[in-house]
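>>> Sequence and predicted structure are below.
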Amino acid sequence: MSPERRVLVHADKETLAAAVAARFVRKVRDLIEEFDEATVVLTGGSMGIAALAAINSSPDRDSIDWSRVNVWWGDERWLPKADDERNEKQAREALLDHVPLDPRRVHAFPSSDEGLDLDAAARSYADELVAAAPRNASLPHFDITFLGMGPDGHIASLFPGHPGIRVTEETVIAVRNSPKPPPERLSLTLPVINSSARVWAVVAGSDKASALGLTLADASIDEVPAAGVEGRRRTLFFVDGDAAAEVPENLIDPGQFWTGADE
């Protein structure tokens, strides 16, 4: 495992979500102080949303200047805008609707009831990425990209055995025949995810233990897409004890020597 990839184990899901929230608040505050803005990519799933809810309930939540935060998503379910299963809606209910974000900085994926077909929606989000990129760049500068991980090792909507995990020429793909409902989705591609300065994977539950072990053993990305994740500066796996069952002890970071520069 690369020295830039670390595993931080927490006792249970609640402690895990609170630890992610505390680190997020601290890091985003520092990024805004240094660069005048911070750009984050959100994920769905139970732990992704739990982390956002923990940020919302953090006593330090309002120490962030939320008007300087840019928000994107790593993937989305191809559903109507108001559908309870959309990652966007869940994120808004957990956090985004409770903080004073600038609506112009919130970049949700198109929904199935906005007049676009799935392929056009993928192109639309790809165009939005280009439009938000700094001069001479093809993507925005992502500071933190959140990921969940399925029991099969999938990340975003990049699934084992599906061609999407090997796409490199596109930034956003239309996903069909997803093994997990709904069958149609939109997803950033692996190179876009890995363009982020920091990738934070939040993983909990004994059903994730095998996939996490294979991820850290550098399994084939065709079999375990999460094995291909590597942020430009840091890749952190925030996990609970159940998910860490198959992680070798030498890969678990004790956390005691961490500094702000490590984040």
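Looks like it came in fine.
>>> For the rest of this, base every contact and every neighbour count on C-alpha atoms.
Noted.
>>> and residue 237, that's in a helix?
No. If the criterion is DSSP: H, G, I helix; E, B strand; the rest coil, then residue 237 is strand and not within a helix.
>>> Surely it is in contact with residue 202?
Yes. Judged on CA atoms under 8 Å, residue 237 makes contact with residue 202 at a distance of 6.1 Å.
>>> So these two - more neighbours on which side?
Per other CA atoms under 10 Å, whichever of residue 237 and residue 202 has more neighbours is residue 202, with 26 against 23.
>>> Kindly provide the distance from the more buried one to residue 131.
29 Å (CA to CA, to the nearest Å).
>>> One more: residue 150?
31 Å.
>>> Looking at the two, which is more packed in?
residue 150 (21 against 14).
>>> That one and residue 233, how far apart?
Separation of residue 150 from residue 233 (CA to CA) stands at 24 Å.
>>> How about residue 226?
17 Å.
>>> Specify which residue of the two has the higher count of neighbours.
For residue 226 versus residue 233, the count of surrounding residues by other CA under 10 Å is larger for residue 226: 32 against 16.
>>> ok, now which ones touch residue 53?
94-95 (CA atoms under 8 Å, 6 or more residues apart in numbering).
>>> is it true that it lies in a helix?
Yes. Counting by three-state DSSP, residue 53 is located in a helix.
>>> how close does it get to residue 117?
Distance from residue 53 to residue 117, by CA to CA: 32 Å.
>>> Equivalent analysis for residue 97, please.
28 Å.
>>> From residue 139, how far off is residue 130?
From residue 130 across to residue 139, the span is 6 Å (CA to CA).
>>> Presented hereafter is structure B, for comparison with structure A:
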Amino acid sequence: MKRRVVVLPDAEAVAETAAARLLTAIADSLTVEDRVHVVLTGGTVGIATLAAVAKSPLRESIDWTSVHVWWGDERFVAAGDPDRNEGQAQDALLRHVPLPEENIHRMGDSDAYPSAEAAAAAYHGEIADHGNPQWDVLMLGLGPDGHVASLFPQHEGFTQATASVIAVHDSPKPPPTRVSLGLSAITRARQVWVVAAGEGKAEAVRDCLAGNESYPGAVVHGTEGTLWLVDAAAAAKA
């Protein structure tokens, strides 16, 4: 499985590079496909990437009506809660581009669903309703513990779940209840991109790149390519 690691000077450079690559990947895919499916991530670098996309002049070259946006994970809290990834993405990018509302596939919130299991089942159904797309680009942040999406080391969501969308309880990182794509959904993406910045991620980056499969970040990959975009601080121990 081809994996490329790109080391950049700082977090800002990671976000700017990821944004430029994302816009280019979308534009390239639209030359051969009728629609493109992109999976977004939250986190500091993930949201900074979306903000950089919104500011890039390259965004004007994209037919946003042909782009579908999904999420790798979401916090199962009330609609409008600032912890929700989709709200942060809305502010950073989605309200700045002519993306049809029906192309934005949000994971369910605790106002709309009685449980994370119900929200996960609904998201699984929405994915199926759209033909179980092979994501063109799936972006992931990396936690200092090596987690990606809401798949945490030594947690049953990572070690036991095989479903494409799962409910996560007792998350080691608050809030404790979440919805996440499972590994089976993540690893069907054509391109998986992992973004990480800061010295606090250095040990996780080192262990994941070394292939320590006890870390979720070590086992995610795309069917056509896997790209790690990390800053110098995060790469310091690799």
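Thanks, I have the structure now. All of these numbers come straight from a predicted model, not from anything done at the bench.
>>> Please state their TM-score.
In this superposition the chains share a TM-score of 0.97, using TM-score structural alignment, normalised by the length of the second structure; 238 aligned residues with a CA RMSD of 1.1 Å.
>>> Would you check how far apart the most centrally placed residue in the second structure and residue 196 of the second structure are?
The centre of the second structure sits closest to residue 41, judged by CA atoms, centre = their mean, with a distance of 3.1 Å. Plainly put, residue 41 of the second structure is 12 Å away from residue 196 of the second structure if you go by CA to CA.
>>> which residues are in contact with both of the two?
Counting by CA under 8 Å, 6+ apart, the residues touching both residue 41 of the second structure and residue 196 are residue 141.
>>> if you skip the residues just before and after it, what's nearest to residue 42 of the second structure?
residue 85 (5.2 Å; CA to CA, 6 or more residues apart in numbering).
>>> What residue in the first structure is paired with the one you found?
Matched by TM-score structural alignment, residue 85 of the second structure corresponds to residue 87 in the first structure.
>>> need the contact list for its match.
43-45, 75-77.
>>> can you give me the helices in the stretch 101-250 of the first structure?
118-132, 190-194, 209-216 (DSSP state H, counting those that start in this stretch).
>>> so can I have TSV of the ones you listed showing distance to residue 7 of the first structure?
Converted to TSV, the helices of the stretch 101-250 of the first structure look like this (distance: least, CA to CA, whole Å):
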stretch	distance to residue 7 of the first structure
helix 118-132	30
helix 190-194	17
helix 209-216	9
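>>> Out of those helices, which is closest to residue 183 of the first structure?
Closest of the helices of the stretch 101-250 of the first structure to residue 183 of the first structure is helix 118-132, at 11.5 Å (criterion: CA to CA).
>>> Just the buried residues of stretch 149-169 of the second structure, please?
For stretch 149-169 of the second structure, the neighbour count (16 or more other CA atoms under 10 Å) marks 149-153, 155, 157-158, 161, 163-169 as buried.
>>> Out of the residues you listed, the closest to residue 110 of the second structure would be?
Using CA to CA, those come closest to residue 110 of the second structure at residue 167, 12.3 Å.
>>> for the aligned partner of residue 66 of the first structure in the second structure, what are its contacts?
The pairwise alignment with the second structure assigns residue 66 of the first structure to residue 64, based on TM-score structural alignment. For residue 64 of the second structure, the contact set (CA under 8 Å, 6+ apart) comprises 97-100.
>>> was I right about residue 243 of the first structure contacting residue 201?
No. Residue 243 of the first structure is beyond contact range of residue 201, at 12.0 Å (criterion: CA under 8 Å).
>>> Alignment lookup: the residue nearest to the centre of the second structure to the first structure.
Under TM-score structural alignment, residue 41 of the second structure pairs with residue 43 in the first structure.
>>> just to revisit the earlier point, what about the contacts of residue 64 of the second structure, which one has the most neighbours?
residue 99 (18 neighbours).
>>> Let me know the outermost residue of the first structure.
Distance to centre of the first structure, CA atoms, centre = their mean, peaks at residue 115 (26.8 Å).
>>> OK, contacts around it?
Contacts of residue 115 of the first structure (CA under 8 Å, 6+ apart): none.
>>> distance of it from residue 121 of the first structure?
Per CA to CA, residue 115 of the first structure is found 9 Å from residue 121 of the first structure.
>>> okay, the helix or strand harbouring residue 17 of the second structure sits on what stretch of the first structure?
Using DSSP states H and E, the element containing residue 17 of the second structure is helix 11-30. Using TM-score structural alignment, the residues of the first structure aligned to helix 11-30 of the second structure are 13-32.
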